[in-house]
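# I need the structure of the sequence given here:
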Amino acid sequence: MKTAMGLAAMVLLVSASRPPVIQTERNVRQERCDLLLDQLDKASRSSVTYQDAKSVDRLRKRAIYLCNRNKESQGVRAFAKALAILGLRPVDTTKQQITRKP
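The predicted model follows:
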């Protein structure tokens, strides 16, 4: 009984002393996809030609598909192409740089 209590107290102390969770590269990429989707949605409300709207919608659907399939880099590029068609630059609001371990 004492061993179980001691073990439970040790687990509690170890779990309480963990460092804060650092945002992973995956979360940063997914956040970037979400930001670009918001930017594209706001930009596509403006008046655009039918052909441009058709191309933008196709690229938007492809970007969402890619971002949901863990291919965020390709999704971000698709969002960037769609925004370029509308004459806009993608917003870059990454707050931290991810450093890769060798």
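# rest of the way, CA atoms for contacts and neighbours
OK.
# need the helices for this structure, in chain order.
Residue ranges of the helices in the chain, as given by DSSP state H, are 2-16, 25-43, 50-68, 72-85.
# can I get those in JSON lines including mean neighbour count?
As requested, those are arranged in JSON lines below (neighbours: other C-alpha atoms under 10 Å):
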{"stretch": "helix 2-16", "mean neighbour count": "10"}
{"stretch": "helix 25-43", "mean neighbour count": "17"}
{"stretch": "helix 50-68", "mean neighbour count": "16"}
{"stretch": "helix 72-85", "mean neighbour count": "21"}
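# looking at those, spot the one closest to Thr93.
Smallest distance to Thr93 across the helices of the chain (C-alpha to C-alpha): 7.8 Å, for helix 25-43.
# run through who's touching the closest one.
60, 64, 67, 72-73, 75-76, 79-80, 82-83, 86, 90-91, 93-94, 98 (C-alpha atoms under 8 Å, 6 or more residues apart in numbering).
# second chain to compare with the first, below:
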Amino acid sequence: MALLRNISTISTIALTAAVILTASIDQSTADETPTRTELCGKLQVQTQHAITEHAEAKRAAKAKALQKQATRYCAGNKQAQGIRAYAQALKLLGVQPITD
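As a prediction, this is how the structure comes out:
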């Protein structure tokens, strides 16, 4: 009888641990995916840094124009368009846009 209780207790502990582990994995996956608003902010910082680094590049003026456009889109609740504009500006400067 004691052996049966020990097995039941161990099974309960293992099941609880599995549930907790699954919940923490799901939460960490959710934490890794930024919202569009967060991505706008990250790309804005990356774009500003890239423009500063590549100020002498031939395409810097076009990148600055795209940055302004992207900022307006992100502020105007059109984050998908803003993200695309930031990505295009970064690509003009030869920089790979962040994706996370």
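# TM-score for this pair?
After superposition, the two chains reach a TM-score (TM-score structural alignment, normalised by the length of the second structure) of 0.62; 70 aligned residues with a C-alpha RMSD of 2.3 Å.
# residues contacting Cys67 of the first structure?
Gln30, Cys33, Ser73, Gln74, Gly75, Val76.
# so the fifth one makes contact with Ile64?
Yes: in this structure Gly75 of the first structure lies within contact range of Ile64 using C-alpha atoms under 8 Å: 6.6 Å.
# grab the nearest non-local neighbour of the alignment partner in the second structure of Ile64 of the first structure.
Taking TM-score structural alignment, the alignment pairs Ile64 of the first structure with Thr71 from the second structure. Leaving out its chain neighbours, the residue that sits closest to Thr71 of the second structure by C-alpha to C-alpha, 6 or more residues apart in numbering is Gly82, at 6.5 Å.
# what's that neighbour aligned with over in the first structure?
Alignment note (TM-score structural alignment): Gly82 of the second structure maps to Gly75 of the first structure.
# from Gly87 of the first structure, how far off is the residue positioned nearest the centre of the first structure?
For the first structure, the residue nearest the mean C-alpha position is Gln30 (1.6 Å; C-alpha atoms, centre = their mean). From Gln30 of the first structure across to Gly87 of the first structure, the span is 24 Å (C-alpha to C-alpha, to the nearest Å).
# again with Ser46 of the first structure
11 Å.
# now swap in Asp34 of the first structure and tell me
20 Å.
# before we move on, what about Ala78 of the first structure?
Distance check for Ala78 of the first structure against Gly87 of the first structure: by C-alpha to C-alpha, it reads 14 Å.
# now swap in Arg29 of the first structure and tell me
Using C-alpha to C-alpha, Arg29 of the first structure is found at 23 Å from Gly87 of the first structure.
# likewise for Ile22 of the first structure?
35 Å.
# what of Ile64 of the first structure?
According to C-alpha to C-alpha, Ile64 of the first structure stands 20 Å off from Gly87 of the first structure.
# next: Leu37 of the first structure.
Counting by C-alpha to C-alpha, the separation of Leu37 of the first structure from Gly87 of the first structure is 15 Å.
# residues touching the match of Gly82 of the second structure, list them.
Cys33, Arg62, Ala63, Ile64, Tyr65, Leu66, Cys67.
# again, only this time at 6 Å
Gly75 of the first structure sits next to Ala63, Leu66, Cys67 when contact means C-alpha atoms under 6 Å, 6 or more residues apart in numbering.
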